[in-house]
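Participant: Give the three-dimensional model of this entry:
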Amino acid sequence: MPETRPSLDIAARSLAEIGEAIAARGRPPVDNWNPSHCGHSGMRIDREGRWWHEGRRIERDALVRLFASVLRREPDGRHVLVTPVEKLDIDVELAALRVVAMTFEGDGEERRIAFQLNDGEAVILGPDHPLSFRDGMPLVNARGGIEASFERPVYYELAELALLEDPPGLWSNGQFFAFANA
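Facilitator: Predicted structure coming up:
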């Protein structure tokens, strides 16, 4: 079945509107599906967040969104594509998703930051979606251990915002994420 849900666009929306839109979106219940492992999908996600199948890049955004909707992170750290009847491994070089845009409201401890992801979803940085660093690169937990890395322009915007704080870091949704040891 083709992906028919439109991307959740964060542009020109308040953080309250973004939060409501996030809450209203349904997702496939991948955490409730426990089919047998069927092998490898022949797919991988490279460091730049591009999806590949058997050496050929998947160019259709709707197809990437469809696959991303059934992506799950296993307790052992592996990424799998899961449906009610099958589970297939997928290789992920850095992070399965990418942050493609951001917006924020407020300053300091009152700030809230929203990220738009390349799978058409959005998250608000905070306790439920924390920021971490791997090899000096920021990653946000998008859902269930699935991480998103940052497109370069968004990373620069994020870093500029972090440099306004002393020590460098980000406040969002009542939590501080330090950049000092990144």
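
Participant: Please count neighbours and contacts with C-alpha atoms only from this point.
Facilitator: OK.

Participant: tell me the SS of the nearest residue to Ser41 once chain neighbours are set aside?
Facilitator: Once flanking residues are discounted, Ser41 sits nearest to Leu88: 5.2 Å by CA to CA, 6 or more residues apart in numbering. Under DSSP: H, G, I helix; E, B strand; the rest coil, the three-state class of Leu88 is strand.

Participant: Can you list the residue ranges for helices in the chain?
Facilitator: Remark: helices assigned in the chain by DSSP state H are 15-24, 61-69, 152-162.

Participant: Need these in CSV (columns: mean neighbour count).
Facilitator: Shown next, in CSV, are those (neighbours: other CA atoms under 10 Å):
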stretch, mean neighbour count
helix 15-24, 14
helix 61-69, 18
helix 152-162, 15
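
Participant: Could you also give me the structure for this second sequence? I'd like to compare it with the first:
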Amino acid sequence: MVDEMEPQLPLSEGELLPCGIVIDREGDWYYQGSRMHRADIVSHLCQHLGRDESSGLYIIQMGKQRCYLEVEDTPLVITGVLHTEEREGDKPEQLLLAIKHLETHEPLDRESLWIGEQNVLYCRVMEGGIPARFLRPAYYQLAEFIHEDKEQNRFYLSLGGKHFYIG
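Facilitator: The predicted model follows:
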């Protein structure tokens, strides 16, 4: 049973081989067709996500070994947005993202937002290296900070007294 053992990934130093992993639109991971239930394993694999520059494929890389995985939309999804107020002498007002399968919150890169097909909202995470899709609950949490510029017919994120246009 997949959730009881760690997947034996075909990590290779030469040819880029498939991992046998598929990530669906909701950010759920499947190994050889079975859903991966071990949060610790999925979290560990998420921390080793990357992109192969020559093929454009998403990969898991551990040291020099790597394999590619299939991704239905984005390899990571945003499950929640936490707003932190500006405090004197401390960090400025910011939005922190909860990323499925990762136990930490990451500050939103406000300039990385874009709207995809069917008005789905995306951003870049993990130091800008990986795209992530906002799940519906996270989208609604972020929507509180989004406004329309009717003159430019564009939307922007308003945070800390500044406007960051989306797209």
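
Participant: Any idea which of the helices of structure 1 gets closest to Gly120 of structure 1?
Facilitator: In terms of CA to CA, the element of those nearest to Gly120 of structure 1 is helix 61-69, at 6.5 Å.

Participant: That closest one vs structure 2, average distance?
Facilitator: Compared with structure 2 after the fit, helix 61-69 of structure 1 shows a mean deviation of 1.0 Å (mean CA distance after the TM-score superposition for structure 1).

Participant: residue range for that helix in structure 2?
Facilitator: Matched against structure 2 by TM-score structural alignment, helix 61-69 of structure 1 falls on residues 39-47.

Participant: Please say which position in structure 1 Gly80 of structure 2 maps to.
Facilitator: Checking TM-score structural alignment: Gly80 of structure 2 goes with Ala101.

Participant: which ones are touching its match?
Facilitator: Neighbour list for Ala101 of structure 1: Ile10, Phe115, Gln116, Leu117, Val154 [criterion: CA atoms under 8 Å, 6 or more residues apart in numbering].

Participant: Just to check, the third one is in contact with Met102?
Facilitator: Yes: counting by CA atoms under 8 Å, Gln116 of structure 1 sits close enough to Met102 to count as a contact (6.1 Å).

Participant: State the distance from Val85 of structure 1 to Gly39 of structure 1.
Facilitator: Distance of Val85 of structure 1 to Gly39 of structure 1, given as CA to CA, to the nearest Å: 13 Å.

Participant: shared neighbours of these two, which are they?
Facilitator: With CA under 8 Å, 6+ apart applied, the contact sets of Val85 of structure 1 and Gly39 do not overlap.
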